[in-house]
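Undergrad: Just the structure for this:
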Amino acid sequence: MRIILIGAPASGKGTQAKLISEKYNIPKISTGDILRENIQINNEIGKKIRNILKNGELVSNEIVCELIKKRIQKKDCINGFLLDGFPRTKKQAEYIFNLRIKIDYILEFIVPHQLILKRICGRRVHIPSGRIYNIHYNPPIEEGKDDITKEKLQIREDDKNDIVKKRLENYEENIYSLTQYISKKKNIKYFRINGKESILNIYKKIETLLNKE
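TA: Just a heads-up that it's a prediction; the model follows:
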C-alpha cells in the first residue's frame, strides 16, 4: 500500500501518518523529518535547509525530491510506504509520478488557518528527546519545562507566528495546482479529510476508506 498525505503544516498529517504506518506496517516518510535529520547532521545540505526554513521559505524541489527518492529506494519500502507532506508542489508531484511508482491513495487534510496558527504557535519542544507539547492542548505539567527532565522547552524557529504565516501563504500558492494535477490521475483514490475533528474520529474515517478495498 502506497499512500500520500497532503495538507497545510499542523493539519494533522503527522499524527495520522504514525497511526496508519503502525496499523499497516509501512514506513512513514516525512519530508519534515528528513529535512530535520540533515539539519541535525549539520552537513552541507543541512546548513542550506536550516537557512531556508529560518526565513519561512520552502526548501527547493530539487533538494526535497532527491532526499525523498533516496529514502523510498530503501529496502523497507518494497511493500509500501506512506509519504507525509510530500509532494507539496505540482513539480514535486510530477517528479514522484515520473518515477513510475504506483500510488494507491492520496488523502488531503483540510483545516482553517486560524486553527493551524493556534496549533503551531502553541508548540513547545524538548529538543534532546523530541517530545512535543502544546500550551493549548497538551501543556507540560510545569510551564515551560519538560515533564521528565525538567529541562527548558524551546519554540522551534519555524514555529514562530510570522514564519508560520509565511509558510501558510506558500502552501496556498501551491495547493491549487497540486490538487488539480493529482485529481486527474487515474487509478488513485483521492479523498479530502476534515482535519478539525478529533484524532480518533479522523483515524476511524481513514481506516474505513483504506479498508474498503
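Undergrad: use CA for all of it now, contacts and neighbours both
TA: Fine.
Undergrad: which stretches of this structure form helices?
TA: Secondary structure of the chain, counting by DSSP state H: helices at 13-24, 31-41, 44-54, 61-72, 90-98, 113-121, 161-183, 199-210.
Undergrad: Tell me the buried residues in the first one?
TA: Okay, so that is helix 13-24. Going by neighbour count (16 or more other Cα atoms under 10 Å), the buried part of helix 13-24 is Lys13, Gly14, Gln16, Ala17, Lys18, Leu19, Ile20, Ser21.
Undergrad: Let's compare: structure for the following, please.
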Amino acid sequence: MINIVLFGKPGAGKGTQAEFLKEKYNLTHLSTGDIFRFNIKNDTDLGKLAKTYMDKGDLVPDEVTIQMLQSEVDKNPHSAGFLFDGFPRTLAQAEALDKFLESKDQNITATVALEADDNILVARLLERGKTSGRPDDQDEEKIRNRYDEYNQKTAPLMDYYKAQGKFHSVNGIGTILEVNERLNQIFDKL
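TA: A predicted model of the protein is given here:
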C-alpha cells in the first residue's frame, strides 16, 4: 500500500496534481478541506463539532480533524493507498497520523512538497479568486497570512519526514504537465 502526503503552500497546485496522481496510481484522495465541507454540509456529528469551533473563528482541534480523517480511511478498506492532501499540517497531526496508520499495519510511504515562490503563488491565488468565489483567495493580506501560518506550523514537517527518509521536494512552477512529470518521477520509484 502506498500512502503519500502531498503538501505545499496554498496555490502550489496540490489539488490539481492530486487529481492526476490519484488516477494514475489508483489512490484514494483525502483532502481535509473536502472532508470538512462534506461533514459540515451533511450535518454529521463531527461536522457539527467542527462548526462550533469555526463559527467562533477558532481552528478546529487536531483530535476532531484526525477523527474525520480516520473515518475516511476506514470507509475505504480496499484502497490501494491514500493521498493525503492538506493533512498533516502540524507535527502533532503527523505523529497522530503515523500512530493511526501503524494501528492498521501501514505507514507513510513518502511526502512530497510542491515548492514555489510566494509572489508567484499570490498571483495564482488572486487569479483563482476571480472565479472561485473564495474570499480567502481575493485578499493578498489574507493569502500572506496563510503563508505565515504554513511557514510556522507546516514547514517544520519537512524536517520530521526528512529524519524518516521520506521527504521529497518538487518544483511546483511550470505547466501542469511539467509538474506532474516531476511528481511521477518520484512516485514511479515508490
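Undergrad: Quick TM-score on the pair, please.
TA: Superposed pair, TM-score by TM-score structural alignment, normalised by the length of the second structure: 0.84. Supporting alignment: 181 aligned residues with a Cα RMSD of 2.2 Å.
Undergrad: Tabulate the helices of the first structure (JSON lines), appending distance to Leu82 of the first structure.
TA: Listed next are those as JSON lines, based on distance: least, Cα to Cα, whole Å:
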{"stretch": "helix 13-24", "distance to Leu82 of the first structure": "7"}
{"stretch": "helix 31-41", "distance to Leu82 of the first structure": "11"}
{"stretch": "helix 44-54", "distance to Leu82 of the first structure": "23"}
{"stretch": "helix 61-72", "distance to Leu82 of the first structure": "10"}
{"stretch": "helix 90-98", "distance to Leu82 of the first structure": "13"}
{"stretch": "helix 113-121", "distance to Leu82 of the first structure": "22"}
{"stretch": "helix 161-183", "distance to Leu82 of the first structure": "16"}
{"stretch": "helix 199-210", "distance to Leu82 of the first structure": "13"}
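Undergrad: Out of the ones you listed, which is closest to Ile132 of the first structure?
TA: Taking Cα to Cα as the criterion, Ile132 of the first structure comes closest to helix 113-121 out of those, the separation being 10.8 Å.
Undergrad: Find the residue at the geometric middle of the second structure.
TA: In the second structure, the residue lying closest to the centroid (Cα atoms, centre = their mean) is Gly86, at 1.8 Å.
Undergrad: OK, contacts around it?
TA: Under the criterion of Cα atoms under 8 Å, 6 or more residues apart in numbering, the contact list for Gly86 of the second structure reads Leu6, Phe7, Ser31, Thr32, Gly33.
Undergrad: Go again with 7 Å.
TA: With contact taken as Cα atoms under 7 Å, 6 or more residues apart in numbering, Gly86 of the second structure is in contact with Phe7, Ser31, Thr32.
Undergrad: Give me the spatial nearest neighbour of the first one, chain neighbours excluded.
TA: Setting aside the residues directly before and after it, Phe7 of the second structure is nearest to Ala113 in space (Cα to Cα, 6 or more residues apart in numbering), at 4.8 Å.
Undergrad: cool, the second one as well?
TA: Closest residue in space to Ser31 of the second structure, ignoring its immediate chain neighbours: Asp85 at 4.6 Å, by Cα to Cα, 6+ apart.
Undergrad: Quick check, the one you found in contact with Val5.
TA: Yes: contact criterion Cα atoms under 7 Å: Asp85 of the second structure and Val5 qualify, at 6.3 Å.
Undergrad: Just give me the neighbour total for Glu213 of the first structure.
TA: 5 (other Cα atoms under 10 Å).
Undergrad: Neighbours of the residue nearest to Ser31 of the second structure, how many?
TA: 21.
Undergrad: which residues touch the residue of the second structure positioned farthest from its centre?
TA: Residue farthest from the centre of the second structure, counting by Cα atoms, centre = their mean, is Lys56 at 23.5 Å. Neighbouring residues of Lys56 of the second structure by Cα under 7 Å, 6+ apart: there are none.
Undergrad: That'll do, ta.
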